[in-house]
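Trainee: What follows is a predicted protein model with its sequence.
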Amino acid sequence: MKKALYLLVAIVLTSCTNTDPNEQLQNLTGYWTIEKVEVENDSVIEYSLSQYIDYIEIKDSVGFRKKLQPKIDGGYIEASNDSEKITAKIEDDVLNLYYSTAFDEWQ
């Protein structure tokens, strides 16, 4: 399930109308919600409204992703102390994100 979530982020990045990976990288930092995940074999998993959002921050091609929970006043609180390290690389004119934690690594 966790890997499917990251697959969606990659799909969102590659399905943007602007395909310049440098511009995609500049626009990556921010708050993201997952609406659906497209996996192999034309399978789509749709997500209903979630109580969490993803915050991604990238500087000089290195950053992190954290789960946040919206507050009623418009702010956010951390859903946990966990975060995933992200390394962004432009390879063959495509923006790829490499995630790592103490337990796993994935692209």
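Mentor: All right, it came through fine. Residues are numbered from 1 along each chain as shown.
Trainee: use CA for all of it now, contacts and neighbours both
Mentor: Fine.
Trainee: can you give me the helices in the chain?
Mentor: 2-15, 21-26 (DSSP state H).
Trainee: Turn those helices into a markdown table, columns for distance to Thr87 and mean neighbour count.
Mentor: Listed next are the helices of the chain as a markdown table, based on distance: least, CA to CA, whole Å; neighbours: other CA atoms under 10 Å:
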| stretch | distance to Thr87 | mean neighbour count |
| --- | --- | --- |
| helix 2-15 | 13 | 15 |
| helix 21-26 | 11 | 15 |
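Trainee: put this beside the first:
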Amino acid sequence: MKNTFMVLVLSILFVSCKQEIKPADIAKLNGYWEIEKVVFDKGEEKAYGMNENFDYFQIKGNKGTRTKVMAQLNGTFLTTDTFEDVSVRFSDKGTFLDYKTDYAKWSEELISISDGKFVVKNDQNKEYHYKKAGPVNLMKDGEETK
């Protein structure tokens, strides 16, 4: 009986701690993001130090794109014509980012989002923790980059 009660309390606590993501929150995805860490389904973590590659999200409403970009020493980002179409889907089970290319389709659940961080979970229960990225300028002795 005690175990059942404890499981019930922990379940309620877990469900109540999940962030409710609203349509207005989706605009926070716009910009450059880098992976901070990956949490695997058994709880192990892989931390990422300095990243060369970033994800650039450009979403308007519930549709947009995600492009892989590479930071340059002068504060700009190098990009290719390769991108993924992104659709945001709200359901009673959560908020999902549905990706589509000419070759594949997949979804990730958007777990949480703020101005500086967001977390998604894929179908293999891997959580990707992103942090907002700004330009890196190593060439102009401290001048600001736009």
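Mentor: Yes, it's here. Just so you know, these numbers come straight off a predicted model, no measurement behind them.
Trainee: one step back: mind checking the helices of the first structure for the one nearest to Lys89 of the first structure?
Mentor: Within the helices of the first structure, the stretch nearest Lys89 of the first structure is helix 21-26; the backing value is 9.0 Å (CA to CA).
Trainee: post-alignment, the closest one versus the second structure, mean distance?
Mentor: Once fitted to the second structure, helix 21-26 of the first structure is off its aligned match by 2.2 Å on average (mean CA distance after the TM-score superposition for the first structure).
Trainee: just how off-centre is that helix within its chain?
Mentor: 14 Å (CA atoms, centre = their mean, to the nearest Å).
Trainee: returning to that earlier point: let me have the helices of the first structure in JSON lines, extended by distance to Ser50 of the first structure.
Mentor: Formatted as JSON lines, the helices of the first structure follow (distance: least, CA to CA, whole Å):
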{"stretch": "helix 2-15", "distance to Ser50 of the first structure": "13"}
{"stretch": "helix 21-26", "distance to Ser50 of the first structure": "25"}
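Trainee: wait, which of the ones you listed is closest to Tyr47 of the first structure?
Mentor: Here helix 2-15 is closest among the helices of the first structure (CA to CA), at 10.2 Å.
Trainee: Nearest residue to Asn51 of the second structure in space, please, no chain neighbours.
Mentor: Glu34 (6.8 Å; CA to CA, 6 or more residues apart in numbering).
Trainee: For the one you found, give its distance to Tyr128 of the second structure.
Mentor: 10 Å (CA to CA, to the nearest Å).
Trainee: can you check Ser112 of the second structure too?
Mentor: 11 Å.
Trainee: Can you pick out the residue with more neighbours from these two?
Mentor: Neighbour count, other CA atoms under 10 Å: between Ser112 of the second structure and Tyr128, Tyr128 has more, with 21 against 17.
Trainee: What's the match for the more buried one in the first structure?
Mentor: Alignment of Tyr128 of the second structure against the first structure is given by TM-score structural alignment, with no counterpart assigned.
Trainee: name the element Tyr128 of the second structure belongs to?
Mentor: strand 127-132 (DSSP states H and E).
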